[in-house]
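A.B. asks: fold the stuff below for me.
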Amino acid sequence: MENKQKFLSLNLGTRDTAVISLQQITEVFQVSLADICGVPQMPSCVLGIYNWRGEMLWLVDLEEMLGYPPVLQEANLLSNMMAIVLEREGKHLGLLVRSLMDIEWLDSNQIKPPSAELFYPAMLPFLQGYLINSAEEMVLSLDATAIIQSPMWAINN
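C.D. replies: Sure, this is the predicted structure:
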């Protein structure tokens, strides 16, 4: 039995693709790096706070969090990046990403569990698993709940 759900697909690193279930996404918007207020003594993947709808939204470099080189190494302060706002039980977290691709219907039953041989250790806690798409490429399925509940920012929420 198929279990089709809508996922937002995005680029990770130079050649990887990841998806996040649309059910866990509140909003997607463009953010200027100059508008992010840095916060000292945070993990380097935490870029800072952004004023989102009058609330403080923590913004995180998704790639750096998952063990890729930081997106900001290539960006300058005038760059606009895309932010994905995840929501879980009233908590929000913004993920800064290089670029968004598409909204896709995927069969969540096709998602295979992640294995330590295939992925960076930093990535494993945040993965639901992976699937192979029609182009025979591996697509990472990110676990929005695990990302929001990560101990990295538990102290701040």
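A.B. asks: contacts and neighbour counts: CA atoms only from here.
C.D. replies: Noted.
A.B. asks: what secondary structure does the residue nearest to residue 35 when sequence neighbours are not counted sit in?
C.D. replies: Among residues not flanking residue 35 along the chain, residue 50 sits closest, at 6.7 Å (C-alpha to C-alpha, 6 or more residues apart in numbering). Look at residue 50: counting by DSSP: H, G, I helix; E, B strand; the rest coil, its state is strand.
A.B. asks: residue 50 reaches residue 36, doesn't it?
C.D. replies: Yes. With contact defined as C-alpha atoms under 8 Å, residue 50 counts as touching residue 36 (5.0 Å).
A.B. asks: who's more crowded, the two?
C.D. replies: residue 50 (21 against 17; other C-alpha atoms under 10 Å).
A.B. asks: just the strands in this structure please.
C.D. replies: 4-12, 16-21, 25-32, 46-52, 55-61, 80-88, 91-97, 100-107, 127-132, 138-142 (DSSP state E).
A.B. asks: next up, for comparison:
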Amino acid sequence: MTNVASPPETQNFLSFSVNSQVAGLLPSLQLVEVLSVTTESIVPISGTAEAVMGVCNWRGEVLWLIDVGATLQAGRLCDHNLLLPQYNVIIAKSPQGPVGLVVETVGQMCWVDPNDVAPAPPLGQTPTASLPPLPYLQGYWQSPEQSEIFAILDLERLLQAL
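C.D. replies: The predicted structure follows:
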């Protein structure tokens, strides 16, 4: 009998970008839906964190919208795209309920080997010029095909930071 090592378990992620230099991944287990939200349907809420764009109606419920560009210190999407009539929103499951992650573009599904994920460095150490060290990242993954670096979001820690 021969011992054959089983292939590493891969995890599925949805890729997205917040600008031309910053990309991220969200675990597919947290993915609910991807949709477009018109600018007029977003209601700003005063007194909230800068990263909170506001709320909108989603299936008859109030959905909080988080500007992922602001959370990744890549600039607020609403500041960069003042003329856009709508935003791309990734609806994600969280312990607090569904939340909308506003991104510039929604990419494709990626299979990632956990062994290829670099842990998030301690605060103060930057993995790349375009991706700052943040306390709510699981780590970083470099795409072998595109040589692009993706920040892997830890949604629960991100929401706690807001």
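A.B. asks: tell me how the two chains score on TM-score.
C.D. replies: Overlay of the two chains. TM-score (TM-score structural alignment, normalised by the length of the first structure): 0.86; 149 aligned residues with a C-alpha RMSD of 1.7 Å.
A.B. asks: just to revisit the earlier point, pick the most deeply packed of the strands of the first structure.
C.D. replies: For the strands of the first structure, ranked by mean neighbour count under the definition mean count of other C-alpha atoms under 10 Å, the leader is strand 91-97 at a mean of 23.
A.B. asks: what about the strands of the first structure, which gets the closest to residue 115 of the first structure?
C.D. replies: With C-alpha to C-alpha, the closest approach to residue 115 of the first structure among the strands of the first structure belongs to strand 127-132: 8.2 Å.
A.B. asks: spit out the residues that contact residue 50 and residue 36 of the first structure alike.
C.D. replies: By C-alpha atoms under 8 Å, 6 or more residues apart in numbering, residue 50 of the first structure and residue 36 have these common neighbours: residue 59.
A.B. asks: map the residue nearest to residue 35 of the first structure onto the second structure.
C.D. replies: Residue 50 of the first structure maps onto residue 56 of the second structure when the alignment is built from TM-score structural alignment.
A.B. asks: check residue 141 of the first structure too.
C.D. replies: Under TM-score structural alignment, residue 141 of the first structure pairs with residue 152 in the second structure.
A.B. asks: what does residue 132 of the first structure give?
C.D. replies: In the second structure, residue 132 of the first structure lands on residue 142 (TM-score structural alignment).
A.B. asks: do residue 14 of the first structure as well
C.D. replies: Aligning on TM-score structural alignment places residue 14 of the first structure opposite residue 20 in the second structure.
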